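Engineer: Below are the sequence and a predicted model for it; my questions follow.
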Amino acid sequence: MAASETSESARAAERLGPTTKTPERWKRHIVRQLNHRDRSQKLMFQDVIGSYIRLLEKSQQRAQITQGLLGSVMRPDMTKATSADSLDIMITRHEHLVTDLKKTTGELAYQVIELQKKIQIRDSVLEEQHARMFELKSRLGVVESDWSDLQCRVEEVQEGNSVLKQEYDTLLEQHRDMDETFRREKVQGSELLEDIIKGKELAAAQMNNKNEKRVRAREATLKKELETAVKRKVNIDVGFGNLMPTKAAAEKGEFREKTDRRPTRSIRSASVTSPRILDSIKELFEIRKRGSSVSSVEEDLYLPAGVCVVARVPARALHILDAHELGINAVKFSPNSKLLATGGTDRVIKLWDVRAGRLISRGTLEGSNGGITSIEFDPTGTKILAASYDKSALFWKLDECAPKFTLTGHSRKVTAAKFKCSLRHVVTGSADRTVKLWDLQRAACTRTIDVLSYCSDLVCSEYFVVSGHFDKKIRFWDSRSSSCTKEETLLGKVTSLDMSPDHRQLLSCVRDECLQVIDLRMSNARSSFRADGFKCGSDSSKAIFSPDGNYVAAGSADGAVYIWNVNSGNLETCLPGMHCSSIDAVSWSLSGEFFVSVDKSRRAVLWSDI
């Protein structure tokens, strides 16, 4: 009611407002506040007002009913008894109605009290909301001030970014200019290097031509002198006793000079050219003994360690050990068969003495920055050449732990490194599809041969290099001219190559699960060696000839060693049970007595027929 009266007074004030001549501002303000209060609080009291109106309506209705009942009681046509009874009944009913009205009034009063409580609760909630709104407004002011500060900082950062962007663009332009300059200089450097290499190759070719001309001229002169000497009579008291053919050299058609020179008598001859003939013959023998290479005194005095007459087929394991911390990739016996070298992915080469059927640690060669892929002893057994995953080949002396020098120049891992016959030159093959020739005296690359495929292994002679590749081809190269003279196509990737002791046969291990032997005298003649269970374990699996050339051996992916007879083509033996993983490499001692196999689980096994 108060709210409705307030709203009516406010509306009356608004109606009267325009009629006044000079309305005051405070009155209008009061009217606006009253209207606002009416609008804001009307909803909260709407239930109370409705309940109150319904209560009034019920009260009026009941009053009317009561008046009607009383009027009917007071009618004159009713008898006294009937009126008394009906009066009692009406009084009773009226009392019941009054009681019901009282109950209803109490309930309505209770509802009014509950509604008042709800109004108080809503007022408290509204006050809390007003307090929260005030707090939020204050926080909003703080946030707005922070936002303005951040906007200022964003503008500053954007300005700094624009400055940095300009500097970056300037540096990028400078970098492009410098990169272009670097590329031009690199191209010029490569062209200059190619010119230098071509000049050196031309000089080497000229020197070789001169040497060949000199040798041919000397041979022609010697031939003429010999023809002249044959035509003339010569009296010789003592013959060529100081020139004795050795048994090994006689088989090759060569002679060597005796080391124990005996006193000889002078040669009486009617020809003045006789001493020159003897000197020429001596020089010719020396040239034939050394070949066309220029060797040191140590190499001239070097004699082979020996030749294996019959290789023993291994039958049982003498010694089993974990030779490295990681897998083993390469193994090789020294020429004297008393020393073994193993190389693994743990970046070291370990040396082992073979004593009484056991492998006894002798030392470690360090210096490689990657795993070892192949090992090669020089014929003297005092030097080791190894290929590595760190794109280089390393050269050690056995009495030194650190490498004497490192041959770098490949762009990917070096898969094979081998000595040439002169012992002063090395050949390396790499996954970068190149074969390089090196001069050990200068530790420099003298020639690079570009190949069309990944080089997995190679073997070499004095003038030729044979390489095996992943494109299923074996290529023969003339190392003097870097030209490919012949290609042999196989049925799978070539993983390794090995040359027979007499240099007449070439063994290749192929990923089509077989070994192939090519007769170098008749390239069309091939022999394949297969066996049930034999499987090439990896792209670097090695197969070898026995020292006498009668057998070929290789390790399988199932951890067994397979040995075939070259002459019959049959499987000679299979040695299972000692390896628990794929065998990567095998080696046969030059004496033919011992055989070693290594696998990827760092195990090395020494075999023999005893």
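Structural biologist: Perfect, thanks for sending it.

Engineer: From here on, just use CA atoms for contacts and neighbour counts.
Structural biologist: Noted.

Engineer: same for the one helix or strand H36 maps to, what does it pack against?
Structural biologist: Applying DSSP states H and E as the criterion places H36 in helix 25-42. Here helix 25-42 touches helix 2-16, going by 3 or more CA pairs under 8 Å, 6 or more residues apart in numbering; DSSP states H and E.

Engineer: and the helix it packs on with helix 25-42, angle?
Structural biologist: 140 degrees (axes from the mean of the first three to the mean of the last three CA atoms, to 10 degrees).

Engineer: Tell me how far helix 2-16 lies from the chain's centre.
Structural biologist: Relative to its chain's centre, helix 2-16 lies at 89 Å (CA atoms, centre = their mean, to the nearest Å).

Engineer: got it, and stretch 215-231?
Structural biologist: Its chain's average C-alpha position is 64 Å from that of stretch 215-231, according to CA atoms, centre = their mean.

Engineer: where do the helices sit along the stretch 51-200 of the chain?
Structural biologist: Taking DSSP state H, counting those that start in this stretch as the criterion, the stretch 51-200 of the chain carries its helices at 80-231.

Engineer: for the stretch 251-400 of the chain, same thing?
Structural biologist: Assigned by DSSP H, counting those that start in this stretch, the helices in the stretch 251-400 of the chain fall at 274-290, 297-300.

Engineer: Can you check which of those helices gets nearest to R475?
Structural biologist: helix 274-290 (27.0 Å; CA to CA).

Engineer: Which of the residues in the closest one are classified as buried?
Structural biologist: Using 16 or more other CA atoms under 10 Å as the test for burial, helix 274-290 gives S274, I277, S280, L284, F285.

Engineer: second one coming, line it up with the first:
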Amino acid sequence: MMRRVIEFLVPLIGLAVWYFIKDPEAAVAAGISGTALYLTNFLIEKWAGDRLPAKTPKAAPRSEAPPLRPRTDRKVTTGSASPARVAAPTPIERKIAVPREKSRRARPLVRRRTILFAGTSVAVGGVASWLIVEDKRDDSIRTFAGHTDVLFSVRFSPDSKTLATGSMDGTVRLWDVEASSTRKTLTVDGPIGGLGDIHFTPDGSTIMAGAGWAPGVGQQVVFWDARSDSPTRKFPIPGKRSRCAMSPDGRIVAEGGDQKVITLRVRRTWRPLGTLSGHTDVVSDITFSRDGKALASISADKTVRVWDVGTGKEIALTRDQEISSSGGQVSISPDGTLVAYTKGYHATNIWRPSAGAAVHAVTNGVHHFAGNPVFSPDRRHLACVDQWEGSHVIRIFDVGTGVEEKMLYGHESSIASLVYSPDGTKLASAGSDKTARLWSVG
């Protein structure tokens, strides 16, 4: 019993040291592998001991001494009664002692060896951690570092030469995509709760970002001239939890949040064009189709809706009780025929509004949370984020089949935003590790 306890504790002690001084995630994987190896070893021993026949000992050799002759002596009785009776000869045989067979089990197929087991456990665990966690792998082709706080949003300029990132540090940075260097830093006067929901006008001359709620200021939408460093206009947004989206032609801005309605406004004047009413809880995300004629939204009321921007009418609706109670993210394909939305914690569902039903759930390989879905410009692929136990992976799926085609590692913390370049050859991401990254996906 003590031997088994020692065998189990030795590798665990080693893994505990590994956990605190080297690599927690690898140690967890190694611990799981080591425990599995121990149990496998134990079960094989148990099976071998119960199933294999015991060895039959050889019979003891018989004595080489010559056999004894039968007795021939006779017992004679005298008298007149009857003639003498002679006893029949009784042979006497030598009894040879045969040792009693000892009952014993067969030797097990696998012999326990504490040191070997400990080393094998750690080795197997290390391999498992590399194959499963791969936390040291970096597939990005460029890293953009300079923000001093977490990032909320990332967006390509129309010519794909500039990357804009918005951060909790209250700035929007414009990066040279090829050089990974900062071209310009855009700021806002006064307190703000971070900048996100970045968009460019089609000619790239104007940049828009949503400023998060801050005490005494509230939420705002801020516009900059791409050639200047100061904001040109700021407009307030009601509520404390709002999302903003700009139509691809740059003419309309949609904003929605805890007011439960989506308001459409003229970008230049901020004049309201109308409202899209129907959601009964917080609107957590909104997005325009490429032609700007349709808008998709998702809400904490567990519905996804598609709207006609021109008429303000709802044209499609799906209810899904597996949508998170806090809402989720939504994306609409460039041609407006498909909508992807986050479904609970393990899938992004692809919905075809015209058919009125989901096409399929992208779940292959997604371990924890399939968030931030985004369609490629050609509509053939869907990228989403898998936030899994400290390993933040971007996964790319084939829209038609749902088969995973690529996994991208590199971020060291949660990923808040994904976007394809206009030509579809690159993917950009923004994360809580204060960096943006560029990936080759063409």
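Structural biologist: Great, that's in hand. Not measured: the values here are computed from a predicted model.

Engineer: Reformat the helices of the stretch 251-400 of structure 1 as CSV; add distance to G381 of structure 1.
Structural biologist: Shown next, in CSV, are the helices of the stretch 251-400 of structure 1 (distance: least, CA to CA, whole Å):
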stretch, distance to G381 of structure 1
helix 274-290, 19
helix 297-300, 12
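
Engineer: how about the ones you listed, which one is nearest V566 of structure 1?
Structural biologist: That would be helix 274-290 among the helices of the stretch 251-400 of structure 1, by CA to CA, at 31.1 Å.

Engineer: Identify the residue range in structure 2 corresponding to that closest one.
Structural biologist: Mapped onto structure 2 using TM-score structural alignment, helix 274-290 of structure 1 spans no residues at all.

Engineer: Just give me the neighbour total for the alignment partner in structure 1 of S157 of structure 2.
Structural biologist: Here S157 of structure 2 is matched to S334 in structure 1, going by TM-score structural alignment. S334 of structure 1 has 22 neighbours, counted by other CA atoms under 10 Å.

Engineer: what sits against S334 of structure 1?
Structural biologist: L340, A341, F377, G381, S589, L590 (CA atoms under 8 Å, 6 or more residues apart in numbering).

Engineer: Now the terminal residues of stretch 207-223 of structure 2, how far apart.
Structural biologist: Start-to-end span of stretch 207-223 of structure 2 (CA to CA, to the nearest Å) is 6 Å.

Engineer: Over to stretch 142-156 of structure 2?
Structural biologist: Terminal residues of stretch 142-156 of structure 2 lie 14 Å apart, using CA to CA.

Engineer: between the helix holding H36 of structure 1 and helix 80-231, how many degrees?
Structural biologist: Using the same axes, to 10 degrees: helix 25-42 of structure 1 against helix 80-231 is 90 degrees.

Engineer: Can you check which part of structure 2 helix 25-42 of structure 1 sits on?
Structural biologist: The aligned range for helix 25-42 of structure 1 is empty, by TM-score structural alignment.

Engineer: buried stuff in that helix?
Structural biologist: V31, L34, N35, D38.

Engineer: got it, and stretch 478-497 of structure 1?
Structural biologist: Buried-residue list, stretch 478-497 of structure 1, by 16+ other CA under 10 Å: D478, S479, S482, C484, L490, G492, K493, V494, T495, S496, L497.

Engineer: coming back round to it: now the buried residues of helix 274-290 of structure 1 as JSON lines including distance to Q129 of structure 1?
Structural biologist: Converted to JSON lines, those look like this (distance: CA to CA, whole Å):
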{"residue": "S274", "distance to Q129 of structure 1": "133"}
{"residue": "I277", "distance to Q129 of structure 1": "128"}
{"residue": "S280", "distance to Q129 of structure 1": "123"}
{"residue": "L284", "distance to Q129 of structure 1": "119"}
{"residue": "F285", "distance to Q129 of structure 1": "118"}
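
Engineer: Just name the closest of the residues you listed to A386 of structure 1, please.
Structural biologist: F285 (34.2 Å).

Engineer: any idea how far K213 of structure 1 is from the closest one?
Structural biologist: The value you get for F285 of structure 1 to K213 of structure 1, if CA to CA is used, is 18 Å.

Engineer: Likewise for L16 of structure 1?
Structural biologist: 139 Å.

Engineer: same check, this time on K58 of structure 1
Structural biologist: From K58 of structure 1 to K213 of structure 1 the distance is 145 Å (CA to CA).

Engineer: which ones are touching the aligned partner of A357 of structure 2 in structure 1?
Structural biologist: Aligned against structure 1 by TM-score structural alignment, A357 of structure 2 finds its counterpart in N524. Taking CA under 8 Å, 6+ apart as the criterion, N524 of structure 1 is in contact with I518.

Engineer: repeat for A402 of structure 1
Structural biologist: Counted by CA under 8 Å, 6+ apart, A402 of structure 1 has contacts L365, E366, G367, W396.

Engineer: Can you tell me which of the residues you listed end up in strands?
Structural biologist: Within those, residues falling in strands by DSSP state E are L365, W396.

Engineer: between the contacts of A402 of structure 1, which is closest to E251 of structure 1?
Structural biologist: Set against E251 of structure 1, the nearest of the contacts of A402 of structure 1 by CA to CA is W396 (34.7 Å).

Engineer: So the closest one is in contact with K383, correct?
Structural biologist: Yes: assessed by CA atoms under 8 Å, W396 of structure 1 is found in contact with K383 at 5.7 Å.

Engineer: Tell me which of these two has more neighbours.
Structural biologist: Set W396 of structure 1 next to K383 and count neighbours by other CA under 10 Å: W396 wins out with 21 against 17.
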